[in-house]
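**Student:** coordinates only, no sequence provided:
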């Protein structure tokens, strides 16, 4: 008989449609200097997006690591055609200090000349003069398509140049093949074949920041605000922005409303005002239409609300603000990983290898056939032009579908007073609690849990202050309006304590479960939440009241919970650390040469130090998982001295995880670097502390928390329906129904907590296997640690559209986010 885990995994990983691509190598060691003698050109084309500079930096430094010359091709295809001062050899210092900069330092332009063969002939000649036969193009689908066309024409162009005596026979022989690798830079996230494109997460940050700022003035005056966001052909920004900001309504091209949308919108907003909601936010993608193809503009929506509802309504067009500002931590890491992998893909390319795009799928970089992805992207627009919107949404991929389905679920929610519960069914009580240290995203999960559960007819209880609150009776009924505005709030509004079930007494907890007649429980928290779920599962034979469905949601900045690649709250923490590191480095501008030693949280898990190190351009990040000694520290001092004396770098940054080593403390490292680095540089020490747990939740954490909780309630509802007894109470009698819901690769997956026991180091409170450790060599290479062999992290695999796949943003951000 199948276990619940097997059933859930089948559901999570069933194959649908895929873009077929060739399997490649994973885990291959790449020694330094093995591609010496080759030249790479890197350029950005089309609209700019935050994170492009991170990709450019990674291309340059990975190219140097492999022994290549790297050239900037400034102003995109226009610079390639114009040549001259637009093609410049890159140096190490030319990409120093650009990681935190938005836009692109090498410029971007749209080029009419390159669309003609004459322009491409001139561009080919300019590349041959520098022996550039490898190109990394960073742009949208139009830029990538142009690059592939250029590649296909390359041989004919060289023949023509030879015939015209513009190049020599030797140059023709040396440059006979052109290799192309693409990186998708687009804030719209409109390219099929990748979970996230470079710039999307940063654009979401700008939208969320704007809505959070507008909400305060809207609350003061009971106003409605209509915000127009970018997305002429793709509604991703508007859709995810609506999920993250609790928007009352969203208009996107892929999901056009029917002809009566005006009536429905007015009815919904009127109902919300009757519930004493003081503000309404409506997001409109610039390409929004109704089901007949007529445009829906922000101004038209404003006029509707003003005329029919007499609402004080304002319009804000965010425009190019969404493209600006410093890139988010996710986009910096995404650009860095994609740029490094692009160089490796060029190294592996042969004349028969099709042009590829570097993409992020789950927590891995993959190489995807460029032509197939472009064809699929164009098929989306063709489906929308044909008014086949269901097909358009399907072609967008499962990540987009899941976002849309979650929004539909929450947007259809009505207050409990409107729901008519069946009188012949017993009313079930389900509860939610937070456990462990506070982390951003807890409140978004609580809001989603409460509202989805209320619409299913459950009595929802909020357990304040963890198990202590349960034992003291600090349990309150949760209402529709009580959780209004929770998604954008940091910390834990329910209150949370660092404790486990065993600490307070499992027998006492079981009595309280009976007293409140609980039929389901969601625990949102860190390792303590996972540990308590395990303890409750183990005690089920002794206490029947514990035999209810229990879902643990991993929520901790440390990202140390097994069963999930990314924990709720970690993305916000990485952004906080990255922002602080930017400010720390900026504080030394104009002063003498300085190295900063900063300590991050994370317990024994080095995730924060590693990912923040990648995002902030750290020279080193010391963690417990990677052993180091005084010789390693001394080598890093010499490396920093060399960079400062010979590479023109003025500042350095070293991160240390708080439990990296009990002897090599942050103070010790600071003193060692200060002594051994003198007189080349001075040092300053910074303990970042609890600021890492603060701030407003990032777009990823708001969205992730919302979807985790909604999916958890759906699962809990299934279990309650399956295991309800005739007289009412739910009794599963099975530890298989105490699960952890997390993201594994790109899938939201339920795993029984007892199955995770063998994969857990309970002493250090970390999983035994951690996917992000494969990024450690990249951090060193980008900081000029040339003695490190690079372990490739790319894998050639199918880009699957699965039932429960999700974008991670640090991945898939989707990444999340990776």
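**Tutor:** That came through fine. The structure displayed is predicted, hence computed values, not measured ones.

**Student:** make it CA atoms for all contacts and neighbour counts henceforth
**Tutor:** OK.

**Student:** now name the helix or strand holding residue 749.
**Tutor:** strand 747-752 (DSSP states H and E).

**Student:** okay, strands next: where are they in the stretch 351-500 of the chain?
**Tutor:** For the stretch 351-500 of the chain, strands defined by DSSP state E, counting those that start in this stretch occupy the ranges 356-361, 364-369, 429-435, 459-463, 475-477.

**Student:** put this next to the previous one:
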């Protein structure tokens, strides 16, 4: 399809709202001429799910986005999925809308592969409005079913015939390894299926020629997170939300009655959910199939539970994966563990099997964004595919969407099962990826090791700086316990740098941080004040309390140091980013940002529900973030906003006028509501009140307006699973780094560290956690506006605009256009998880 050129559409941005009539006439004239040039050329895409859901997309499009060529190619993607997982609807929505944006005609395939086999009403066209108001819905709106027919050749013949008749030769599949393997088999035997259909007279040679190739792209949708090659599968984060909600609720009753609770979570033969849950709630024991407990585990478990009670704990929590087993591959059940604890220890013990509650509920902000990004990348992969391109799967590595060969990922996933069956449990953990390994190692260190009797005579102090945010306490707990395990004395500094200047410093013990992982805010107390005029007193107290190293859990301003002026500050330091604004240089993510994002997303869901009921209403929402537009942008993606105004992307009155025109046109459709987000410091003049007044005035007679400033509710709340685990891993990793650095800096009976690499920020960059010297971050820092000069999430802004139905948007979502590989010659993981 020949679309209106980018230049023609960009020029429409400069149209005054009052000249809307002439603007539309000109636009329609250009569009009509484009349609004439298009002619009868059509490209069809299909969206489908197998053992779960299928979506079909029928499209008319070009090889590359942004092209003005009128060349059309005949294809169609289809989509498959497993049992439903929260976030799939976001992937459906993104694929449909980006497909339509590229000129495609999109189809849904209802009821999984069965719908593909049966055809007829199971394959229906999708429209822009048909995927509205579905971001917040769990499950999948187009149904899911297991299909035995597709496993037989006659079933695949029927499916192929349905695709050929619709001109569809692209399948976009959401599913697990079984579903994706089925899709790849379908693709492999495509030519054979076409030949059989010609022989049977069900299709003509001309139809077969037009559909001579089948392209496959996969997206992994599974709460188990058992697919190797991707850090997270769609639905996993939402499942963790459901599990942690239950754990938090159970913890309160367990503490009251001094009980032991055993919780079984899903995951089949993958222990990811159980392991991350144990890390997030500080469980006393976890059973996972990849690493069964050693022989005589019953005795070790009982000793562990008794030791926890002796330290003052009023409860015990044991997390079990449903595929838990011992070293002889004999299943370990909840009842077995319950009977052991009850009879041998006499503890009041309860067991709970969570079951399918983990699959349901509202998708988390992370799953909505992940589904949207993967949906966009899937369409891009199909647009760029050639007959020689192997089937690929869209994966997440760090914060990057990448493409991996489908069957390589499937093979590694199967290798995990083989390793467990053969008793090679270390190999099984390694094959799960680096993220799984890090989670396991961190859990073992924090939950299964007692502090040593011999001390190191090293004092490590911890201070919280900046506004409070969820996840700070998890980082403190992890750092304290990791330090005690290393034999160090851990010191708590209360009330930020003010407390350090005033001498509010005291030792903190293992038991004192018990239960901190799930608590929001800052238990140590925190202040926004930086050292400033108190720097001299701070240096004196560092010497007075014999502080050998410092962990700063906090915000942007911590990235400045004045060590050269005060010898007492020449100690190893590490900054752990913790702020809802996510504006700390040196890290793509900050502790607390995910919890704030989920708070905003939940609020926007409720506001949209209100707007849907009243109709013809636009809400203006102000988020936190200072000059950093991360929260506004990501909340815009997760809540389906029509626009998100941020400081990093300057906007003018003409842009505001265009947005008003856009909403006026939207009110003519079946979706009669609007949602506008604005970052708190997006513009000094175009304030939230100004936007409200502008939209109210220009929308008179078409829509009315309401304004909400969310405020400090974004800093509160219970930490999300991501913030708990992120904080836990960051705290432990910082202590291990400091321990090594202290050994390097110990000379002549004292510690002296004045090199740049002895004061670092621990941050996540792209695909790994790395330590970066504070001095090296100055070049990439806008100190005036307290933001990094380069921000990775800005490349997601075009997705927000396209999904909101704006035209002339250039998009490039993948930093790695070429397909990567997960398997090296040695059989090791290459695109490892974080």
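**Tutor:** Sure, I can see it. No experiment lies behind these values; they were computed from the predicted model shown.

**Student:** quick one: TM-score?
**Tutor:** Overlay of the two chains. TM-score (TM-score structural alignment, normalised by the length of structure 1): 0.91; 765 aligned residues with a CA RMSD of 1.8 Å.

**Student:** save the strands of the stretch 351-500 of structure 1 as CSV, and put in mean neighbour count too.
**Tutor:** Putting these into CSV (neighbours: other CA atoms under 10 Å) gives the following:
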stretch, mean neighbour count
strand 356-361, 28
strand 364-369, 25
strand 429-435, 27
strand 459-463, 22
strand 475-477, 16
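
**Student:** using a markdown table, lay out those together with distance to residue 757 of structure 1.
**Tutor:** Listed next are these as a markdown table, based on distance: least, CA to CA, whole Å:
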| stretch | distance to residue 757 of structure 1 |
| --- | --- |
| strand 356-361 | 27 |
| strand 364-369 | 25 |
| strand 429-435 | 19 |
| strand 459-463 | 27 |
| strand 475-477 | 31 |
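
**Student:** can you tell me which of those comes nearest to residue 539 of structure 1?
**Tutor:** Closest to residue 539 of structure 1 of the strands of the stretch 351-500 of structure 1 is strand 429-435 (CA to CA; 18.8 Å).

**Student:** that closest one vs structure 2, mean deviation?
**Tutor:** Its aligned residues in structure 2 lie a mean 0.5 Å from strand 429-435 of structure 1 after superposition (mean CA distance after the TM-score superposition for structure 1).

**Student:** so which bit of structure 2 is that strand matched to?
**Tutor:** Mapping strand 429-435 of structure 1 onto structure 2 (TM-score structural alignment) gives residues 459-465.

**Student:** gap between the most centrally placed residue in structure 2 and residue 418 of structure 2?
**Tutor:** Nearest to the mean C-alpha position of structure 2, by CA atoms, centre = their mean, lies residue 366 at 3.8 Å. Noted for residue 366 of structure 2: a distance of 31 Å to residue 418 of structure 2, by CA to CA, to the nearest Å.

**Student:** do the same with residue 821 of structure 2
**Tutor:** Taken as CA to CA, the span from residue 821 of structure 2 to residue 418 of structure 2 is 21 Å.

**Student:** excluding chain neighbours, give the residue nearest to residue 174 of structure 2 in space.
**Tutor:** Nearest residue to residue 174 of structure 2, sequence neighbours excluded (CA to CA, 6 or more residues apart in numbering): residue 81, at 3.8 Å.

**Student:** circling back: the next helix or strand after the strand holding residue 749 of structure 1 - contacts with which helices or strands?
**Tutor:** Downstream of strand 747-752 of structure 1, the next assigned helix or strand under DSSP H and E is strand 760-761. Using 3 or more CA pairs under 8 Å, 6 or more residues apart in numbering; DSSP states H and E as the contact test, the elements touching strand 760-761 of structure 1 are strand 766-767.
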